[in-house]
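# Can you look at this prediction? I've put the sequence above it.
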Amino acid sequence: MKTHQKGVVIWLLGHSGAGKSTLAQMVARRLEADGYRTLSLDGDVVRAGMNSDLGFSDADRLENIRRVAELCKILLVKDLIVICSFITPMQSHRDLLRKTLGDRYLEVYLECPIAICEQRDVKGLYRKARNHEIENFTGIDSGFEVPTQPDLVIRTALWQADECAEQVYRLAISTQS
């Protein structure tokens, strides 16, 4: 274990199916293998537990992000590398994260066309959204604002998962010097 690591939040954002959870797991495993202490927070898992009282209205989405930002602040006290994978569709949400977490917040936008995200959709969420079985689904009937100041943009439709994970890993390691 690294005894003198610096806490940082690496926030992976993008549409459902862009690769957020996959990359978060890959990067966390590699960092842990190198002796770093990490914790991954996945949007689906957090919404199923801690934030199960929230829906997908604009206000609930903002509250979801606000709560996770506060949790990240607590985790940063222990100098963990926190890898978050949340859609985070609005710039105001990302501005809140930057304000709350300061220079320990790194924003990674996973850019991927909706058509590719739909092809990757193992849960059938896009189909359900297009059939009006799910409301307020980002990219279908709820908007997504492209980030204005990400620290890193990864075009996940163009590169293999291990190549994408390598970019996030390098970003994480750059914070440790």
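Received it, and whenever you're ready, just let me know what you need.
# For the rest of this, base every contact and every neighbour count on C-alpha atoms.
Fine.
# In which helix or strand does the residue lying closest to Ala161 once chain neighbours are set aside reside?
Nearest residue to Ala161, sequence neighbours excluded (C-alpha to C-alpha, 6 or more residues apart in numbering): Leu23, at 6.8 Å. Here Leu23, judged by DSSP states H and E, is contained in helix 20-33.
# helices or strands up against the host helix or strand of Leu97?
Mapping Leu97 onto the secondary structure by DSSP H and E places it in helix 91-101. Helix 91-101 sits against helix 58-77, with contacts defined as 3 or more C-alpha pairs under 8 Å, 6 or more residues apart in numbering; DSSP states H and E.
# buried ones in the helix it packs on?
Of all the residues in helix 58-77, those buried under the rule 16 or more other C-alpha atoms under 10 Å are Arg61, Leu62, Glu63, Asn64, Ile65, Arg66, Val68, Ala69, Cys72, Lys73, Leu75, Leu76.
# Comparison target below:
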Amino acid sequence: MSIYNKINAGFSLGTASPVTAGIEDVIYIFNQDDFTLTYDTTNPLIVTGITAVGTAKIYKFEGTNNSFNTLSKLAKTSVGPRYTEEIDFNVAGFSVDIKTQLMAMGYGRTRAIVINNYNSSDSAIELFGAVNGLILTDAERSAADETVDGGYKLKLTNPDKLREPYPPRAVSIAPPSGTATYASTLAAIEALVAA
């Protein structure tokens, strides 16, 4: 019996650019229905384009001191592998505007882009929630918590029973003329960020 996918290459860790843990202190979050994604025609793990529907924008969340983290975890199911994706981040504040955004992330579906500290990989920039989106599942605030100065600890993850069919997608967007690079991908994302 043949399996659906087959391995086609090996890998090794190099000493020239060793792997570095963590993600940068920035997350780009956008409403799932506000943007269409374009995938590489030969590899569904690569997003080659993010296009706004109308005047939609991406929202940039910035932190400090490694206050953001991501997790991708394989879950075996009866129909094949599925991936749980999570993004943890902190918000140093609790204004009405922040609470409004938390409610929107809890009810609506979002997608998120993160930048790995290890940026020598073709997956330096990753998209979470590509198929099923992400929702806010945890929003915890303890007024006495000095680690976030009384702000919120948040978790975006897949909605119940809706894990992703692939691990987080690599984002690799080429400029109008030329090949995709780390810089061209960041520039394309930043061009969609709300002012």
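Nice, thanks for sending it over. What you are looking at is a predicted structure, and each value in this text was computed from that prediction instead of being measured.
# what's the TM-score here?
The TM-score (TM-score structural alignment, normalised by the length of the first structure) is 0.25; 83 aligned residues with a C-alpha RMSD of 6.0 Å.
# on that earlier part again, could you export the buried residues of helix 58-77 of the first structure to TSV, including columns for distance to Arg30 of the first structure?
Shown next, in TSV, are the buried residues of helix 58-77 of the first structure (distance: C-alpha to C-alpha, whole Å):
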residue	distance to Arg30 of the first structure
Arg61	30
Leu62	31
Glu63	31
Asn64	28
Ile65	26
Arg66	28
Val68	23
Ala69	24
Cys72	21
Lys73	23
Leu75	20
Leu76	20
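# Just give the number of residues close to Gly49 of the second structure.
Neighbour count for Gly49 of the second structure, taken as other C-alpha atoms under 10 Å: 19.
# doesn't it fall inside a strand?
Yes - Gly49 of the second structure: assigned to a strand according to DSSP: H, G, I helix; E, B strand; the rest coil.
# Find the nearest non-adjacent residue to it, please.
That would be Thr38: by C-alpha to C-alpha, 6+ apart, it lies 4.7 Å from Gly49 of the second structure.
# Any buried residues in the helix or strand where the one you found lies, and which?
Secondary structure from DSSP H and E places Thr38 of the second structure in strand 35-39. Across strand 35-39 of the second structure, burial judged by 16+ other C-alpha under 10 Å covers Phe35, Tyr39.
# for that strand, packing partners?
strand 46-52.
# The strand it packs on vs strand 35-39, what angle?
160 degrees (axes from the mean of the first three to the mean of the last three C-alpha atoms, to 10 degrees).
# which is the next helix or strand following strand 46-52 of the second structure?
Taking DSSP H and E, what comes next after strand 46-52 of the second structure is strand 59-62.
# counting contacts, what elements does that following strand pack onto?
Using 3+ C-alpha pairs under 8 Å, 6+ apart: strand 59-62 of the second structure touches strand 23-31.
# Could I get the buried residue list for the strand it packs on?
By 16+ other C-alpha under 10 Å, the buried positions in strand 23-31 of the second structure come out as Ile23, Glu24, Asp25, Val26, Ile27, Tyr28, Ile29, Phe30, Asn31.
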